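Novice: got a sequence here, can you build the structure:
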Amino acid sequence: MQIVTEHITLKNEDVILTNQRAIYWEREEALILSDIHIGKTAHFRRHGIPIPDGILQKDLNRLKELILHFNAKELFIVGDLFHAETNSDMATFKQWLTQFEDLNLVLIKGNHDTQSLRLMDDLGIVVMAQLEIEPFIFLHEPMDNTLNLFTISGHTHPGVLIKGRGKQKLKLPCYQVTVNQLILPAFSLFTGLNTRNIPKDASCYAFTDTSIFKL
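Specialist: Below you'll find the model as predicted:
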């Protein structure tokens, strides 16, 4: 796995975009991501759809490498940490968390995060409707922001469609950045890409396994 970075400034704060579907906020030593959807693969298997076990493990391995790369002290998950009902993937995640005893994990609750508070307590997760640390507000779904604060959200699984010669087309995940918001790509590799809902005047930072670039 190769971690490629792009440094940008948001509201005078240094933020690092990565090609691994997460950003790092230097001031807070916080790794920030959205839409992991833990439990999605087990949910599909429970309903008779043969999804490989390795998808979740690959996502968790990427997350581990990012935490170690930045030596992150905080992990802000901007919604949809989980996907469906409590299932075997939650036990996998709980075991994975044991290697990060000093990591502070905050979940900004998303529309899929319907698990009990007892489970969240058991995992040591602080759950919030939104998190405000100036100059940012973290929330799951993008919103029309008339405030002076800058919103960081997820939910829409943003992507871009790049057209080549003839009928050649390529879809890539991306970050969408405007003057008052940043929309994160879905962290999980087991998600689709929404290439239609691009905010007005947004800059898109698309990425591949080996690069990240502004469109």
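
Novice: CA atoms for contacts and neighbours, from now on please.
Specialist: Fine.

Novice: that's a strand at residue 148, yeah?
Specialist: No - counting by DSSP: H, G, I helix; E, B strand; the rest coil, residue 148 is not found in a strand; it is coil.

Novice: so in the protein, which strand runs the longest?
Specialist: strand 169-177 (DSSP state E).

Novice: now it: buried residues?
Specialist: Going by neighbour count (16 or more other Cα atoms under 10 Å), the buried part of strand 169-177 is 172, 173, 174, 175, 176, 177.

Novice: and the fourth one, what does it touch?
Specialist: Residue 175 sits next to 158, 159, 182, 183, 184, 185, 204, 205, 206 when contact means Cα atoms under 8 Å, 6 or more residues apart in numbering.

Novice: cool, the last one as well?
Specialist: With contact taken as Cα under 8 Å, 6+ apart, residue 177 is in contact with 183, 202, 203, 204, 205.

Novice: measure the third one to residue 156 for me?
Specialist: Okay, so that is residue 203. 16 Å (Cα to Cα, to the nearest Å).

Novice: same question for the fourth one.
Specialist: Applying Cα to Cα, one obtains 14 Å for the distance of residue 204 from residue 156.

Novice: and residue 200, by the same measure?
Specialist: Look at residue 200 and residue 156: by Cα to Cα, they are 15 Å apart.

Novice: okay, those two: which has more neighbours?
Specialist: The neighbour comparison of residue 200 against residue 156 (other Cα atoms under 10 Å) goes to residue 156, with 22 against 9.

Novice: related to what we said a few turns ago, what's the closest of the contacts of residue 177 to residue 85?
Specialist: The closest of the contacts of residue 177 to residue 85 turns out to be residue 183 (Cα to Cα; 25.9 Å).

Novice: could you also give me the structure for this next sequence, so I can compare it with the first?
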Amino acid sequence: MPGTDKITIFYDAMPLVLSAGRAVYWPEKKMLILSDLHLGKTGYFRAHGIPVSSAVLTDDLRRLGHLIHEFKPEQVLVAGDMFHHRFNNDVHLFQDWRQSYKELSFLLVPGNHDRHMDIDYAGIQVTVTPETYGLGEIHFVHEMQAEQAGRFTISGHLHPGYRISGKAKQSLCLPCFIRGRHHLILPAFSQFTGLYTGASAGHTCYVISENKLFEF
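Specialist: Predicted coordinates:
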């Protein structure tokens, strides 16, 4: 089964482009959508004596920059957990990176980590929305509680993964998008996260492997 770097799905004839770069592009709104960037997580681990390289964050921001250059959005929306913990040097790295994209509007639908952050969002040119943010038929929330007919919900939080098992008891867990009838759960954008495999049953999964998407 050949993979592809992008797959277009539809909700009421409205296209949404899933990218193997762990994000979604909404052409109608010229919006790039992602979740669970977890800025500051590597700094948090280092502050607690666990040697995690800041190159993890640098690579996440490099991938985000690549998606911005590819899709050329006018706005970027983060569906929660843009930040991981208290202000640390990783946030300064984001501030420096943000200077290269001053023309872009950044929206943050606050997640469970963001609510505990003491950050000057205006100072880093990020607009914080209500916890449920609607644009036409699409609603954004960090953690979806239940599907609602008549609207399409895009969320994050779960860091969804899909487990592929082999014949010799070996298995591999990969990040994925989970598509339901009225919802889409995004993979964690940061590569420095765990994966939860308990939400994929009964849904279509778009699994990410080596910069390609595979439908299961």
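
Novice: circling back to that earlier point, quick one: distance of the longest strand of structure 1 to the chain centre.
Specialist: How far strand 169-177 of structure 1 lies from its chain's middle: 14 Å, per Cα atoms, centre = their mean, to the nearest Å.

Novice: ok, stretch 94-107 of structure 2 next?
Specialist: On Cα atoms, centre = their mean, the centre of stretch 94-107 of structure 2 falls 17 Å from that of its chain.

Novice: what sits up against that stretch?
Specialist: Against stretch 94-107 of structure 2 from outside (Cα under 8 Å, 6+ apart): 39, 61, 73-78, 124-129.

Novice: start and end of it, how far apart?
Specialist: 15 Å.

Novice: which residue numbers in structure 1 go with it?
Specialist: The alignment of stretch 94-107 of structure 2 onto structure 1 (TM-score structural alignment) spans residues 93-106.

Novice: any chance of the contacts of residue 177 of structure 1 in JSON lines, plus secondary structure and distance to residue 30 of structure 1?
Specialist: Shown next, in JSON lines, are the contacts of residue 177 of structure 1 (DSSP: H, G, I helix; E, B strand; the rest coil; distance: Cα to Cα, whole Å):
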{"residue": "183", "secondary structure": "strand", "distance to residue 30 of structure 1": "16"}
{"residue": "202", "secondary structure": "coil", "distance to residue 30 of structure 1": "24"}
{"residue": "203", "secondary structure": "strand", "distance to residue 30 of structure 1": "23"}
{"residue": "204", "secondary structure": "strand", "distance to residue 30 of structure 1": "22"}
{"residue": "205", "secondary structure": "strand", "distance to residue 30 of structure 1": "20"}
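
Novice: quick check: of those, which has the highest neighbour count?
Specialist: Using other Cα under 10 Å as the neighbour test, these are led by residue 183, with 28 neighbours.

Novice: any idea which residue sits dead centre in structure 2?
Specialist: residue 35 (2.5 Å; Cα atoms, centre = their mean).

Novice: look up how far residue 120 of structure 1 lies from residue 60 of structure 1.
Specialist: From residue 60 of structure 1 to residue 120 of structure 1 the distance is 18 Å (Cα to Cα).

Novice: what do you get for residue 190 of structure 1?
Specialist: Residue 190 of structure 1 is 23 Å from residue 120 of structure 1, by Cα to Cα.

Novice: now residue 87 of structure 1
Specialist: Residue 87 of structure 1 is 14 Å from residue 120 of structure 1, by Cα to Cα.

Novice: now do residue 24 of structure 1
Specialist: 24 Å.

Novice: also residue 109 of structure 1?
Specialist: Going from residue 109 of structure 1 to residue 120 of structure 1 by Cα to Cα gives 11 Å.

Novice: again, but for residue 65 of structure 1
Specialist: For residue 65 of structure 1, the distance to residue 120 of structure 1 - Cα to Cα - is 23 Å.

Novice: report the longest helix in structure 2, please.
Specialist: Assignment by DSSP state H gives helix 55-71 as the longest helix of structure 2.

Novice: in that one, which residues are buried?
Specialist: By neighbour count with 16+ other Cα under 10 Å, helix 55-71 of structure 2 contains the buried residues 57, 60, 61, 63, 64, 65, 67, 68, 71.

Novice: what sits up against it?
Specialist: 21, 25, 32, 37, 39, 42, 90, 93-94, 97, 189-192.

Novice: again with stretch 21-37 of structure 1
Specialist: Contact with stretch 21-37 of structure 1 is made by 13-17, 59, 66-67, 70-83, 112, 140, 153-155, 157, 184-188, as judged by Cα under 8 Å, 6+ apart.

Novice: what is the burial count for residue 19 of structure 2?
Specialist: 21.

Novice: apart from its chain neighbours, what residue comes closest to it?
Specialist: residue 6 (4.6 Å; Cα to Cα, 6 or more residues apart in numbering).
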